[in-house]
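Asker: model the structure of this input:
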Amino acid sequence: DDQSLLSFDVEDTGPGITPDGQARLFQPFQQLDDSSTRRFGGTGLGLTIARRIANQMDGDVVVRSTPGLGSVFTFTARVECLPDVEPVMMQDVAAPGAEDALRILVVEDHAVNRMILNAWLTSQGHRTEMAEDGEQGLAAASRQAFDIILMDVNMPVMDGLTATRHLRARPGPNAATPVVILSASARRQDHEVGLAAGADAYLNKPIDFAGLARMLSDLTRPSFTRAEASAAA
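Answerer: Below you'll find the predicted structure:
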């Protein structure tokens, strides 16, 4: 047989999930906590998409969980065994010169997302400062000027839309700094809400870094307008 069934377990020691929560986990647009200040972001589609992909690979995604003891997610997939293949190298986006380096504030509650954004931005020659929620982002924006602010939407303490409204409403070094909203939602109405809050552009997650590079270049052009950003969002 040239096929193998792969099985992966991801185990945590978190709060666990109730039976009712487990029943909703794989339903589209379902969140265990759907408030705008929830600790974890997203639209409630990740596990739904993951299960459908696994099903297409003759596998599945299932969960075992006990409240108070953590959870175990199991992913299976049937794959074809192949001989050694030549690795494919990813094409890098050209890094800017020193004169194009930007000072960028990243407001994002998810530690892994902050790490990825910081790694990519610094690899492109930009300087970054990180904030974990909207309140921290406003504090950072009050201390120094930035060229761009990347703002997540769903964060604890203060969400990104509220933070953007406060940023635009108060005087300070970043009252007019371009703000890019980062969100997993691709719905047009959510884009419009972000722009109405005072953002200049909207970028969907997972982030297309080539698209982000173009957006950073566009937003720092002296001739760039919010009308262009709205049309491109």
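Asker: for the rest of this, base every contact and every neighbour count on C-alpha atoms.
Answerer: OK.
Asker: quick one, longest helix in the protein?
Answerer: For the chain, the longest helix by residue count, based on DSSP state H, is helix 111-123.
Asker: so what's the gap between it and the chain middle?
Answerer: Between the centre of helix 111-123 and the centre of its chain there are 11 Å (C-alpha atoms, centre = their mean, to the nearest Å).
Asker: next secondary structure element downstream of that helix?
Answerer: Reading on from helix 111-123 to the C-terminus, the next helix or strand found by DSSP states H and E is strand 127-131.
Asker: what's the offset of whatever helix or strand comes next after that next one from the middle of its chain?
Answerer: Past strand 127-131, further along toward the C-terminus, the next helix or strand under DSSP H and E is helix 134-143. Averaging C-alpha coordinates over helix 134-143 and over its chain gives two centres that are 19 Å apart (C-alpha atoms, centre = their mean).
Asker: right, and the helix or strand after helix 134-143?
Answerer: Secondary structure here is assigned by DSSP H and E; on that basis, the next helix or strand after helix 134-143 toward the C-terminus is strand 148-152.
Asker: which other residues reach that next one?
Answerer: Strand 148-152 is contacted from outside by 102-109, 159-160, 164, 177-183, 216, 219, using C-alpha atoms under 8 Å, 6 or more residues apart in numbering.
Asker: next, the second sequence, to be compared with the first:
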Amino acid sequence: MLPSRSDQKENLKTLKTSSNNLLVLINDILDFNKIEAGKLDLDIAPFNLKKLIKDIVTANTNSANERENRMSLILDDRLPDYFEGDSLRIGQVLNNLISNAIKFTYKGFISIRVDLQKLKTDSTVLEIAVHDTGVGIAKENLENIFIPFMQASTSITRQYGGTGLGLAITRRILGLFNTDVLVTSELAKGSRFYFTIELKTVDANRINQLENDITDFNLKNKKILLVEDTLFNVLYVNQLLEGWHANVAVADNGEIAIKMMRQTKYDLVLMDLQMPVMDGFTATEKIREFDMNTPIMALTASATSDVRAKALAAGMQDCIVKPFNPEDLILKFKRHLI
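Answerer: Predicted coordinates:
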């Protein structure tokens, strides 16, 4: 077998980041509905902000090149490496601002800048700005761009497309972080979108230990019951678990899972919530009638607070939202198995 080239690895990495960002964009309208209903929770966890921004810039490089734009990323040298926050939502905000800058700029320049404004004992105040030399926005239209399904003008919609939700979602997500997105702009000269955000700083030693834990993670001799009816999800999760040396059994629905639980002792159950014959909520309630101890973790496509609350009320110990990163699953396994 020929060895993989470094450029192939870099392309695969870019494809992975791009697919994650595309998934975020597809979910825009769903996220907007969740936010409007007050049902979107932030998932706070340690993350590397520098890596997050670099990955998003890399993922947007091809679209920038297609419009003959140049991009630059300027990171304050004083920035800590790790913060605590919802990296998915912060990434969604950054991706919205950067992709917008690219879309409305042709043969121009896009600058992404992160400045440290204040370093506190256990947190950091940052200013993140995206500046472009694109078409710009008329002063009288600056507030319209944040209204759902509205853009600066009907000609913008015809020429550039889009749902008109990106900036509305951006403003609402930042509202969950107790901040807001601001804009300065001038027609034919470009725009600058920026916001300040305070994030808890995470000790690098803690991250190093976490990364070591992930590298050495092993489920040898652990019996895991996967309750899932979608073939792709079964194949993906099963591959992960077997890669960690777990013994995996699969049930297509909640009714089958109950029968298997009566016959075999498992160390943990991964329970899909929406399935034919019997859903995950009902199955968990019935399992808890004869087994109160086996950890059950919900596999759900929804991050809303009411789904989490319903899962916990049914007797589950935790939730993981699909699609998930393997690292997130490892952390939850460590919480309930070790």
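Asker: overlay them and tell me the TM-score.
Answerer: Once superposed, the chains reach a TM-score of 0.53 (TM-score structural alignment, normalised by the length of the first structure), with 142 aligned residues with a C-alpha RMSD of 3.0 Å.
Asker: out of the contacts of strand 148-152 of the first structure, which are inside helices?
Answerer: Per DSSP H, the contacts of strand 148-152 of the first structure map to helices at 160, 164, 216, 219.
Asker: so which of the residues you listed is the most crowded?
Answerer: Of all these, residue 160 has the most neighbours under the rule other C-alpha atoms under 10 Å, reaching 29 neighbours.
Asker: what's that residue aligned with over in the second structure?
Answerer: Following TM-score structural alignment, the counterpart assigned to residue 160 of the first structure within the second structure is residue 280.
Asker: do the same with residue 197 of the first structure
Answerer: Structural alignment places residue 197 of the first structure opposite residue 314 in the second structure (criterion: TM-score structural alignment).
Asker: residue contacts, its match?
Answerer: Under the criterion of C-alpha under 8 Å, 6+ apart, the contact partners of residue 314 of the second structure comprise 281, 282, 284, 285.
Asker: okay, which residue is most central for the second structure?
Answerer: Most central in the second structure under C-alpha atoms, centre = their mean is residue 88, positioned 2.8 Å from the mean C-alpha point.
Asker: that one pairs with which position in the first structure?
Answerer: By TM-score structural alignment, residue 88 of the second structure lines up with nothing in the first structure.
Asker: which of the ones in helices among the contacts of strand 148-152 of the first structure sits closest to residue 142 of the first structure?
Answerer: The nearest member of those to residue 142 of the first structure, counting by C-alpha to C-alpha, is residue 164 at 12.7 Å.
Asker: wait, that closest one touches residue 198, no?
Answerer: Yes - at 6.1 Å, residue 164 of the first structure counts as touching residue 198 under the criterion of C-alpha atoms under 8 Å.
Asker: who's in contact with the residue nearest to the match of residue 160 of the first structure when sequence neighbours are not counted?
Answerer: Excluding its sequence neighbours, the residue lying closest to residue 280 of the second structure (C-alpha to C-alpha, 6 or more residues apart in numbering) is residue 273, at 4.1 Å. The neighbours of residue 273 of the second structure, taking C-alpha under 8 Å, 6+ apart as the test, are 279, 280, 281, 298, 299, 300.
Asker: what of residue 168 of the first structure?
Answerer: The neighbours of residue 168 of the first structure, taking C-alpha under 8 Å, 6+ apart as the test, are 175, 176, 198.
Asker: any idea how many residues pack against residue 214 of the first structure?
Answerer: As a burial measure, residue 214 of the first structure scores 11 neighbours (other C-alpha under 10 Å).
Asker: with residue 195 of the first structure instead?
Answerer: Tallying neighbours of residue 195 of the first structure according to other C-alpha under 10 Å, which is how burial is gauged here, yields 22.
Asker: doesn't it belong to a helix?
Answerer: Yes - using DSSP: H, G, I helix; E, B strand; the rest coil, the secondary structure at residue 195 of the first structure is a helix.
Asker: thought it was touching residue 201?
Answerer: Yes - because the distance of 6.8 Å satisfies C-alpha under 8 Å, residue 195 of the first structure is recorded as touching residue 201.
Asker: which residues do those two both contact?
Answerer: Taking C-alpha under 8 Å, 6+ apart as the contact rule, residue 195 of the first structure and residue 201 both touch residue 230.
Asker: could you pull out the helices for the stretch 101-250 of the second structure?
Answerer: Counting by DSSP state H, counting those that start in this stretch, the segments of the stretch 101-250 of the second structure that form helices are 154-160, 166-176, 204-215, 231-243.
Asker: could you identify which of the ones you listed is most buried?
Answerer: Scoring the helices of the stretch 101-250 of the second structure by mean neighbour count under mean count of other C-alpha atoms under 10 Å gives helix 166-176 as the most buried, with a mean of 20.
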